[in-house]
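>>> Starting from these lines, generate the structure:
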Amino acid sequence: MHTVEHSYTSLPEPLHCTGSFDSRELRFLRAMVFAVEEINNSSDLLPGVTLGYQVYDSCTSIPMAMNVAIQLANGLDPMFDTGEQCSGSATVTAIVGESGSTPTISMLRIIGPFGIPQVSYFSTCACLSDKKQYPTFFRTIPSDQFQAAALAHLIRHFGWTWIGAVRSDSDYGNNGMAAFLQAAQKEGICVEYSEAFYRTNPLSRVQRVADVIRRSTARVVVAFVAIGDMRILLGELERLPSPPRQWIGSESWVTDPDMLRFSLCAGAIGFGIPRSVIPGLRDFLLDLSPQKVSNSPLLTEFWEGAFGCRLGIGTTTGVEEKVCDGSEDIQQLQTPYTDTSQLRVTNMVYKAVYAIAHAIHSSVCEERENSTVNCDKNLHVKPTQVLERLKRVNFSRNGRMPTGTQWPLMSWSTGR
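Now for the predicted structure:
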């Protein structure tokens, strides 16, 4: 997030994002859009009902995430009838996200009291399983409680008993590492050091953590670190190379192809979310043209960064820049956005959308005797209705889906 010094003599400028663009997160966003469009074209799930959505970029910033939550709690902008009968809700029905545990927690503190359900695809902190604190929270990804124990078993399996540990100084890193250290102690694993840092810390803090790793005698390092923090740490470690380490990674970064650019990560191991297949998603991701891209600020930022050109603008701040001329070929682009070989977290996004859709379906639709489904398109759906029905959504199939399956199969139960 772009930060400024406030003088308190004028109205502060709106929050906005700055820095590098994460195209992997863009793939998550586009997977949500793909799922929504797939549902809107379905004759079985919510037939005749159109789901809408709004996209917000929190830029991995807690203040920005809170700002988004306040906007959602205050209600959406008025909807304009496009000619068809429309009963758009004044308040958001459900939220897909956030990617990080700490921003998710900050959002839940604000929107939870309003009964708006939030389904995350990547917030893994075990703390979020506390239903007394977070009764409106759901997720399609496992809790770190399981991963922490599995990592300890993995290290013990290889006979490594002297290790180092680094973590993100966040709810994700602190809770995950605490669970891991507890499990490691039971496995007889000794920890030489346990260091924490966060991406917004001064560079001196990151350098200190890197120096601890360089000076240590432990050759195995467990990193319960968010992907954005890990990039910063590895960049600092590569600046002054040290003896090679065996890295044990958490799911946040260990399966991210972007990590391959760091030679330090060669041979890193950890546990990943199961890979899956989402028929049609790759074609959807690549179905972009300059015209489509220009309608979305996020897609515009991605396109211009990926191809090194400006859409329709030849000069910026007096500096001559290349203009996108339509010859850019996204098919040839090698980025995390276009990489669909490992649909792990992306599948969790896909499931989150379908879970919400099934909850809405049970609120507004009923099956008739002739097996046809009738949905009341004019029924105002309250977030609390979706919340109660989300508690009864169960996935009956996970991981790789067979050819022809259009969405994760789900069943209903009375359990939570």
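>>> Please make it C-alpha for all contacts and neighbour counts, starting now.
OK.
>>> Tell me the spacing between the residue nearest to the spatial centre of the chain and D211.
Taking Cα atoms, centre = their mean as the criterion, S99 is the residue nearest the geometric centre of the chain, at 3.0 Å. Using Cα to Cα, to the nearest Å, one gets 30 Å for the distance from S99 to D211.
>>> can you check Q182 too?
25 Å.
>>> if I pick the residue nearest to the centre of the chain, what's in contact with it?
120-123 (Cα atoms under 8 Å, 6 or more residues apart in numbering).
>>> got it, and T315?
Contacts here follow Cα under 8 Å, 6+ apart; on that basis T315 touches E321.
>>> Distance from stretch 204-219 to the middle of the chain?
Chain-centre distance of stretch 204-219: 29 Å, with Cα atoms, centre = their mean, to the nearest Å.
>>> repeat for stretch 127-134
Computed by Cα atoms, centre = their mean, the chain-centroid distance of stretch 127-134 equals 19 Å.
>>> Could you do stretch 103-121 as well?
Its chain's C-alpha centre and that of stretch 103-121 lie 14 Å apart, by Cα atoms, centre = their mean.
>>> now the end-to-end length of it.
From its first residue to its last, stretch 103-121 covers 13 Å (Cα to Cα).
>>> One more sequence to fold, the one below, so I can look at both together:
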Amino acid sequence: MATKFYQHPLALAFAVDEINRNPKILPNVSLGFHIYDSYNNDKMTYRTTLDLLYKSHSYFPNYECDTPKNLMAIIGGLGSETSFQMADILALYKIPQLTYGSFPPVDRDNSKLPSFYRMVPNETHQFLGLVRLLQHFEWTWVGLLAVSDDSGEHFLQEMVALLSKYGICEAFAETIIKQGGWESIQDIIDLFSNIYPALIGNNVNTIILYGETWSMVPLTTFLHLGDHELLRNTSLRWVWVLTAQVEFALTGLQRFWGIEFFQGTIFLSIHSKELPAFQKFLRNTKPYQAQGDGFLQDFWEQAFVCSLPNTEEISMVDGTCTGEEKIESLPGPFFEMHMTGHSYSIYNAVYAIAHALHALYLSHSHQKLIMSGGKRDGLKDLQPWQLHPFLQHVSFNNSAEERVSFNDDKEVEGGFDVMNLVTFHNRSYSRVKIGKVDPDALEGKELIIDEDRILWQSHFNQVVPLSLCTDYCHPGSQKQKKEGEKFCCYDCVPCPDGKIANQKDMDDCIKCPEDQYPSKGKDQCILKSITFLSFEEPLGISLASLAVFFSIITMLVLGIFVKCKDTPIVKANNRNITYALLISLLLCFVSSLLFLGQPTKFTCYLRQSAFGIIFSVAVSCVLAKTITVVVAFMATKPGSSMRKWTGKRLTYSIIFLCFLVQATICMLWLGTSPPFPDLDMQSVTTKIVAGCNEGSTLMFYSVLGYLGLLSLITLTVAFLARKLPDSFNEAKFITFSMLMFCSVWVSFVPTYLSTKGKSMVAVEIFSILASSAGLLCCIFSPKCYVIILRPELNRREQLIRRKN
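As a prediction, the model looks like this:
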């Protein structure tokens, strides 16, 4: 026998003893009980079930032979197969059966088992608890071992699907033949051939074991008889996760084996609460005191490896039991003083039956009760099937002050405890409660766990172990699936530009909001700062200084020309046009300042249209000066009809017409879709560019296009007129200035389109300054040279002599 399980009948005896001493439950009635062993064998299960129904050893269905037992309910069994085999018989007689093991339905529903009650929560809660446990520790690469029966197959089928649903992969899923199923040496060989490659050949640190206590026997055997050198280096890396059915038990043959392999194991346990009176009851258990207990002697001899004195038989066991051995001195794998989850379920089952029987007893009318010797003896007339309605609705507080009741599926409500196994060198262990699984909690909150209470394998140095097919993808990288492997196995690749991964193991990187940008490590978004071409920064200061410098130069040139307005070089080519050109150039330099500083509604509205109109005036003045030269030359020919075009009317008309066209374009622009302040989130990765949205791009390029057309016409006319024989011909200078002007603006377009942010503004300001400075220098520097440095050349006679 497994001495570990002897606590189960002791828990039954303890509960019955408490009830019989309690005057509030079944007064004047004594509960009794029978205990039978199924021997973990199908045939013996059916036989012992029939033994419970009939006193004699001859079975005649539907006939009562000898004195019948006053049987009202049955508690058992521990395993699913045993319980269902018992149910096959008990259901025929509608005898209530209360099971205390945790196991799945396995194609059986409650409608087919009307007498079947479960003293443990639904197995589905345990499956979900396992998933939440794996999620809590971020274990995504786990192995599955299950007992090779219907329950194990059901577990593997359900668990594999559930793990996949929650993003967890199984590295392997193998079955273990429980000890009772070994029929040949080949079974043991098959066991080793299945388990060894699975445990050793997979890079897995977490293994879930599902089964019953007898599943531990072959597994422990494998760990002890396997390759010790290999196991020494690998097994200590495993984190075992066990289900509630499994108890840490060893047989007599494994007496001197330890269970250090399972140090740090985390396992679910049927919820239990310590009953101090139970430990006292266990300590008082002695082999000579118990009467009618056919298991106590075997337990005592196997647990303490001794022989109880028996004069009729010769003991083959060395040593004689004194009967004073202390049961609390036994190691945990052989016996526990603390009430286990299964024993707690048995304890509650006895109380549930007692409370239901009490309610049934009281429900009978006083007239139908048979009085015998002043005592009520009405239980003899009660039948087991009458107990069902009272049992299904039973609800009471046990001695641990916990509520016990069944739900509509005849299952005890509640969850599971999460335990941690701490082993000791004396082959004993301690179970430490570290949390619980509460199925009634909100989704995702079903697991409550205290990591600080967990004692891991020494190999892990008290750090939460990792169980991954692939190490975490650190923030800044994303998963990339490996072809032909499970989804938990992947490569880690850096996030693409513009995206981040702010958590580990992200499937896809995410884009930052428009007002933020990825950090260098692509693991967080950083808030963008607003930028614009300001007066305070070096580039802004440089451009503003150039604008002011050229404005001053222009004003000086204008002052020189006004002062020397009566000199021949100033009077040549219409000095009013020269004044207009200088004033427009001055305004060009000043207008560039509108592009500096933080954009406002006023500056955005004005700067492009002002630039377009002023520049069109400046270019039209140059065009007018060029045409004046051409008309003047042509008018000098005898009989020329061009004489009527000479004079100021033509030049003023040219300037006004050119100005009017550009002004009309600008007015349409400002009237339909004017520019406005805007924040550009996209152009610069790390900055928000405060600029002006041009409104209508078509109108903006229309202004530039018209200005370009006007410049091209002026360049063409000046080029054609550059060699006209006129003393006052400045077409050569105009040609060079317009060539420079056009070069600047032709370069401006691709440069403007290829730059972003405030660099675009800087390019436009530079183009305005460069083209304006080109016109100023190329046209007026020769004249200023003559006026200031060579005044002797600024005379009519000198000019006529040079002509001759």
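>>> Which position in the second structure pairs with the residue nearest to the centre of the first structure?
Matched across to the second structure, S99 of the first structure falls on L78, judged by TM-score structural alignment.
>>> how about the corresponding residue of the second structure for F271 of the first structure, secondary structure?
Under the alignment (TM-score structural alignment), F271 of the first structure pairs with L268 in the second structure. Here L268 of the second structure is strand, with the state taken from DSSP: H, G, I helix; E, B strand; the rest coil.
>>> residues in contact with L268 of the second structure?
With contact set as Cα under 8 Å, 6+ apart, L268 of the second structure has these partners: 126, 241-244, 416-419.
>>> ok, those residues in the first structure: which stay?
Here is what carries over to the first structure from these, by both residues aligned by TM-score structural alignment, their matches' Cα atoms under 8 Å: 126, 242-244.
>>> Among these, name the ones in helices.
Residues of these located in helices (DSSP state H): Q126.
>>> thinking again about what came up before, need the buried ones from the contacts of L268 of the second structure selected in ChimeraX.
A single ChimeraX command selects the buried members of the contacts of L268 of the second structure (16 or more other Cα atoms under 10 Å):
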select :126,241,242,243,244,416,417,418,419
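>>> Return the member of the contacts of L268 of the second structure nearest to V703 of the second structure.
Distance to V703 of the second structure across these (Cα to Cα) is lowest for Q126, with 75.5 Å.
>>> so what corresponds to that closest one in the first structure?
Mapped onto the first structure by TM-score structural alignment, Q126 of the second structure lines up with Q147.
>>> Then W745 of the second structure?
Checking with TM-score structural alignment, W745 of the second structure has no match.
>>> residue contacts, the alignment partner in the second structure of A223 of the first structure?
Counting by TM-score structural alignment, A223 of the first structure corresponds to L209 in the second structure. The contact partners of L209 of the second structure, by Cα under 8 Å, 6+ apart, come to 144-146, 240-243.
>>> Would it be right to say that L209 of the second structure lies in a strand?
Yes. Read with three-state DSSP, L209 of the second structure is one of the residues of a strand.
>>> if I look at it, how far off is G152 of the second structure?
Between L209 of the second structure and G152 of the second structure the distance is 10 Å, computed by Cα to Cα.
>>> who touches both of those two?
Shared contacts of L209 of the second structure and G152 (Cα under 8 Å, 6+ apart): A146.
>>> Okay, strands next: where are they in the stretch 151-300 of the first structure?
For the stretch 151-300 of the first structure, the strands defined by DSSP state E, counting those that start in this stretch cover 162-168, 190-197, 220-224, 246-249, 269-270.
>>> could these be laid out in TSV, adding distance to L299 of the first structure?
Below are these laid out as TSV (distance: least, Cα to Cα, whole Å):
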stretch	distance to L299 of the first structure
strand 162-168	29
strand 190-197	31
strand 220-224	31
strand 246-249	30
strand 269-270	32
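>>> and those strands, which is most packed in?
Neighbour counts (mean count of other Cα atoms under 10 Å) averaged over each of the strands of the stretch 151-300 of the first structure peak at strand 220-224, with a mean of 25.
>>> average offset between that one and the second structure?
Comparing strand 220-224 of the first structure with its match in the second structure after superposition yields a mean distance of 1.3 Å (mean Cα distance after the TM-score superposition for the first structure).
>>> Next, the angle strand 162-168 makes with that strand.
Put simply, strand 220-224 of the first structure runs at 20 degrees to strand 162-168, going by axes from the mean of the first three to the mean of the last three Cα atoms, to 10 degrees.
>>> Determine the three-state secondary structure at G332 of the second structure.
Reduced to three states by three-state DSSP, G332 of the second structure is coil.
>>> thinking it is in contact with T423, fair?
No. The pair G332 of the second structure / T423 is not scored as a contact, 9.3 Å apart, by Cα atoms under 8 Å.
>>> Now do the shared contacts for the two.
Contact with both G332 of the second structure and T423 is made by residues 429-430, according to Cα under 8 Å, 6+ apart.
>>> Could you list the buried residues of stretch 225-234 of the first structure?
For stretch 225-234 of the first structure, burial by neighbour count (16+ other Cα under 10 Å) applies to 225-227, 229-231, 233-234.
>>> Now tabulate the kept ones among the contacts of L268 of the second structure in JSON lines and tack on distance to F659 of the second structure.
JSON lines is the format used below for these (distance: Cα to Cα, whole Å):
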{"residue": "Q126", "distance to F659 of the second structure": "86"}
{"residue": "L242", "distance to F659 of the second structure": "90"}
{"residue": "T243", "distance to F659 of the second structure": "91"}
{"residue": "A244", "distance to F659 of the second structure": "93"}
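>>> Nearest to Q263 of the second structure among the kept ones among the contacts of L268 of the second structure?
Nearest member of those to Q263 of the second structure, counting by Cα to Cα, is L242, at 12.3 Å.
>>> The second structure: which residue goes with S341 of the first structure?
Here S341 of the first structure is matched to H338 in the second structure, going by TM-score structural alignment.
>>> Nothing else from me, thank you.
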